[in-house]
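Participant: After the sequence you'll find the predicted model.
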Amino acid sequence: MLIIHLLFHLQDGHFVPNLTIGAPVIESLRKHTNAYLDCHLMVTNPMDYVAQMAKAGASGFTFHVEVAQDNWQQLVEKIKSTGMRPGVALKPGTPVEQVYPLVEGTTPVEMVLVMTVEPGFGGQKFMPDMMDKVRALRQKYPTLDIQVDGGLGPSTIDTAAAAGANCIVAGSSVFGAPEPGDVISLLRTSVEKAQPTT
């Protein structure tokens, strides 16, 4: 399944060094769109943000496995109880095996986000070796939504799609393009072509 939606990075200045948008921006946008508002929280205490993101109108809530080792099951249950879709992200240095329990849990996450750059700053170079994680996830969980974020654009999309990613986050390559729509179309086509036929 190909998923196209708006992704927002929320950073607390602690898990990653800089600060970004928060719930008020999500709330403002929700008034003008029915789009899927996917929120990737690069924060130290994701539990603290669940209620406010749900109230603001977020559709998806992706937290980092590195900060949720002790309470991930409770966190996922809380996210789902608000009607948001739970996802888990992992940084480049985190072994992919750390997310397996979250995919296989009694109340599982519904998406895994493989960071293909170090989180916190846009415009970084795509790390192709992260595709080993994507391939491992796709082989182990054929129907799982697998998102990749960082350095995705026309020159890297085929690599990510072929590895099994079906949710693509693209920032600089889209917003920096003379014709953003053309880039979005190219990314979409690459992912659609790589999807298994059923």
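Facilitator: Nice, I can see it.
Participant: hey, let's count contacts and neighbours off CA atoms from now on
Facilitator: OK.
Participant: Relative to Glu104, how far out is Val16?
Facilitator: 28 Å (C-alpha to C-alpha, to the nearest Å).
Participant: Give me the spatial nearest neighbour of Lys80, chain neighbours excluded.
Facilitator: Distances taken as C-alpha to C-alpha, 6 or more residues apart in numbering put Pro86 closest to Lys80, at 6.6 Å, once the chain neighbours are dropped.
Participant: For the one you found, pull up the helix or strand it's in.
Facilitator: strand 85-90 (DSSP states H and E).
Participant: what's that strand in contact with?
Facilitator: 59-66, 76, 79-80, 96, 99, 102, 109-115 (C-alpha atoms under 8 Å, 6 or more residues apart in numbering).
Participant: hold the first one in mind and look at this next one:
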Amino acid sequence: MPDILIAPSILAADFARFGDEVRAVDQAGADWIHIDVMDGHFVPNITFGPEVVRAVRRHTSKPLDVHLMIMPADPYLEAFAEAGADAISVHVEAGPHLHRSLQTIRKLGKRAGAAINPATPIEHLVNILDDVDEILVMTVNPGFGGQSFIQSQLPKIAQIRAMLAGRTVDIVIDGGVTPETAGACAAAGGNVLVAGSAVFGGGTGYADKIAAIRNAAEAAK
């Protein structure tokens, strides 16, 4: 299985101190910076656009993993790529032409990801396994941070890892990741752990929080 990577989600950061927060988690050991983009349409919340990605890009050299919870996504792929995204994930549920979206992301020179909601069957991924660099498994219902981990997604993670059949594709786990849930995620086959509240909540000490999640996952691999 690929190495365990920790991707703090800036959805849980102090919005008034974005630059400081991004630099802090970078220095604290983050492997990626995760940016949750929501449109108030596909999900019931509105967050960031390309200009926020551009602003974050100035504060870190770590990969920016942009998760588009928007519908449609295709008209905005180029803008997010140009703003500095290193990887862009689009939702299986957000449009009729997933393969085309993934092709577009790769043509833009970025890592392509497919995101899947808790209630969506994994069969929707079967025909795009050779067109993705990462599969993002939602372990909460998308739209808000701070939700509890949905345990029923653990078998789904394992099924996706088996379905990949040795392909070098990252499985990104997004939602409710804490030191208490990280081990089960890694044991099931997830290797990129997105953590928002578990990193940014409760003040500083980001290095200890990132290390706790990483250690729990590594111990369970």
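Facilitator: That came through, no problem. As the structure is a computational prediction, the values presented were derived from the model and not from experiment.
Participant: Send over the TM-score of the superposed chains.
Facilitator: Overlay of the two chains. TM-score (TM-score structural alignment, normalised by the length of structure 1): 0.91; 191 aligned residues with a C-alpha RMSD of 1.3 Å.
Participant: Tell me which of Val16 and Glu104 of structure 1 has more neighbours.
Facilitator: Neighbours were tallied for Val16 of structure 1 and for Glu104 using other C-alpha atoms under 10 Å; the higher tally belongs to Val16 (16 against 11).
Participant: wouldn't Gly60 of structure 1 be in contact with Leu41 here?
Facilitator: No - between Gly60 of structure 1 and Leu41 there is no contact, the gap being 10.2 Å when judged by C-alpha atoms under 8 Å.
Participant: ok, how many other residues are close to the alignment partner in structure 2 of Lys140 of structure 1?
Facilitator: Using TM-score structural alignment, the equivalent of Lys140 of structure 1 in structure 2 is Met163. Look at Met163 of structure 2: counted by other C-alpha under 10 Å, it has 15 neighbours.
Participant: measure Met163 of structure 2 to Val43 of structure 2 for me?
Facilitator: As judged by C-alpha to C-alpha, Met163 of structure 2 and Val43 of structure 2 stand 28 Å apart.
Participant: Same check on Gly113 of structure 2?
Facilitator: Separation of Gly113 of structure 2 from Val43 of structure 2 (C-alpha to C-alpha) stands at 18 Å.
Participant: same thing with Glu218 of structure 2?
Facilitator: Look at Glu218 of structure 2 and Val43 of structure 2: by C-alpha to C-alpha, they are 32 Å apart.
Participant: Would you state the helices of structure 2 in chain order?
Facilitator: In structure 2, the helices defined using DSSP state H lie at 18-27, 50-57, 77-83, 98-107, 153-164, 179-188, 197-200, 206-220.
Participant: Tell me which residues of the fourth one come out buried.
Facilitator: If I follow you right, that is helix 98-107 of structure 2. When burial is assessed from 16 or more other C-alpha atoms under 10 Å, helix 98-107 of structure 2 yields the following buried residues: 98, 101-102, 104-106.
Participant: follow-up on the earlier one: please work out which of the helices of structure 2 is packed deepest.
Facilitator: Looking across those with neighbours counted as mean count of other C-alpha atoms under 10 Å, the highest average goes to helix 197-200: a mean of 24.
Participant: In structure 1, point out the residues matching it.
Facilitator: So helix 197-200 of structure 2 sits over residues 172-175 in structure 1, by TM-score structural alignment.
Participant: who touches the match of Lys140 of structure 1 in this structure?
Facilitator: Val126.
Participant: how close does the residue nearest the centre of structure 1 get to Glu179 of structure 1?
Facilitator: Residue closest to the average C-alpha location in structure 1 (C-alpha atoms, centre = their mean): Leu113, at 4.3 Å. Leu113 of structure 1 sits 27 Å away from Glu179 of structure 1, taking C-alpha to C-alpha as the criterion.
Participant: Would you mind finding the match for Phe126 of structure 1 in structure 2?
Facilitator: Counting by TM-score structural alignment, Phe126 of structure 1 lines up with Phe149 in structure 2.
Participant: Look at that match and say how many residues are nearby.
Facilitator: Per other C-alpha under 10 Å, the neighbour tally for Phe149 of structure 2 reads 18.
Participant: Does it touch Val177 like I think?
Facilitator: Yes - at 6.8 Å, Phe149 of structure 2 counts as touching Val177 under the criterion of C-alpha under 8 Å.
Participant: Please say which position in structure 2 the residue nearest to Lys80 of structure 1 maps to.
Facilitator: With TM-score structural alignment as the criterion, Pro86 of structure 1 pairs with Ala112.
Participant: Distance of its match relative to Asp26 of structure 2?
Facilitator: 23 Å.
Participant: Val103 of structure 1 matches what in structure 2?
Facilitator: The equivalent of Val103 of structure 1 in structure 2 is Leu129 (alignment by TM-score structural alignment).
Participant: Show the contacting residues for that match.
Facilitator: The neighbours of Leu129 of structure 2, taking C-alpha under 8 Å, 6+ apart as the test, are Leu164.
Participant: and it, how far is that from Ile88 of structure 2?
Facilitator: Taken as C-alpha to C-alpha, the span from Leu129 of structure 2 to Ile88 of structure 2 is 16 Å.
Participant: do you know which of the helices of structure 2 lies nearest Ile173 of structure 2?
Facilitator: helix 179-188 (7.3 Å; C-alpha to C-alpha).
Participant: Check which helices and strands the closest one is in contact with.
Facilitator: helix 153-164, helix 206-220 (3 or more C-alpha pairs under 8 Å, 6 or more residues apart in numbering; DSSP states H and E).
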